[in-house]
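Undergrad: show me how the following folds:
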Amino acid sequence: MTPAAFLEYALNTGLGLIALSIALGMIRLWRGPTLADRVVALDMMTSAIIGFCGLFAVKAQVEGYLDIAVALALVSFVSVVALARYAERLDRRSDRDD
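TA: Below you'll find the predicted structure:
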């Protein structure tokens, strides 16, 4: 097996496995059952999509996909922190009501 063929095989396998992890994350996001499960699933899916962008940038030999991955990582961080704060406030409200 030539190095180029091995690289192509590894990239295709990696992209397929990342697509599988995104699908599994979507199931967890859909089924829940708690907000924390959904936030973790969303964060995991975003991380997988960032990895997908990186592998696809290598496969397509286009550096622009890496810029998309960096931008997505920044937006993902802010959104996960916001969702975590929201979940914390919900938890505080439920403790106060009891």
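
Undergrad: drop to CA atoms for contacts and neighbour counts, all remaining ones
TA: Will do.

Undergrad: now do the longest helix along the chain: distance to the chain's middle.
TA: In the chain, taking DSSP state H as the definition, the longest helix is helix 64-97. Offset of helix 64-97 from its chain centre (CA atoms, centre = their mean, to the nearest Å): 12 Å.

Undergrad: now stretch 53-65
TA: Relative to its parent chain, stretch 53-65 has a centroid offset of 17 Å by CA atoms, centre = their mean.

Undergrad: one more to put side by side:
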Amino acid sequence: MDSFFLYSAVILTAIIAVPAYRVLKGPTVFDRLVGTNAIATKTIVLICLIGYIFDRIGMFIDITLAYAILGFVGSLIIAKYFSSDKINVRYDD
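TA: Model prediction:
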């Protein structure tokens, strides 16, 4: 059973390369943002698998929760930055 999770972790690592291509070659910033979120989601699952393989799932769940929160907040900040309108305020004296 442990070999199944080990092979799953290896396959998941290979699958991370697909959105990594989108992050590197994405035509727009939003494509790169979606690719980064996909990589973060797969990394969370990979960390949980590694925690199960090393029989320390409790510690690794805490790490994944912190990683998920940081990834979510980072995505919100980047999305807010790129979606904000650059309003040029002109003050006439």
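
Undergrad: quick check: TM-score for this pair?
TA: The TM-score (TM-score structural alignment, normalised by the length of structure 2) is 0.82; 85 aligned residues with a CA RMSD of 1.3 Å.

Undergrad: enumerate the positions of the longest helix of structure 1 that are buried.
TA: Residues of helix 64-97 of structure 1 classed as buried under the neighbour-count rule (16 or more other CA atoms under 10 Å) are 65-66, 69, 72-73, 76, 80, 83-84.

Undergrad: next: stretch 16-35 of structure 1.
TA: Buried-residue list, stretch 16-35 of structure 1, by 16+ other CA under 10 Å: 18-19, 21-22, 25-26, 28-29.

Undergrad: please identify which of those residues is nearest to residue 46 of structure 1.
TA: Of all the buried residues of stretch 16-35 of structure 1, the one sitting nearest residue 46 of structure 1 is residue 22; the distance, using CA to CA, is 8.4 Å.

Undergrad: that closest one pairs with which position in structure 2?
TA: Matched by TM-score structural alignment, residue 22 of structure 1 corresponds to residue 16 in structure 2.

Undergrad: what sits against its match?
TA: Residue 16 of structure 2 is in contact with 39, 42-43, counting by CA atoms under 8 Å, 6 or more residues apart in numbering.

Undergrad: equivalent analysis for residue 86 of structure 2, please.
TA: Taking CA under 8 Å, 6+ apart, one finds nothing in contact with residue 86 of structure 2.
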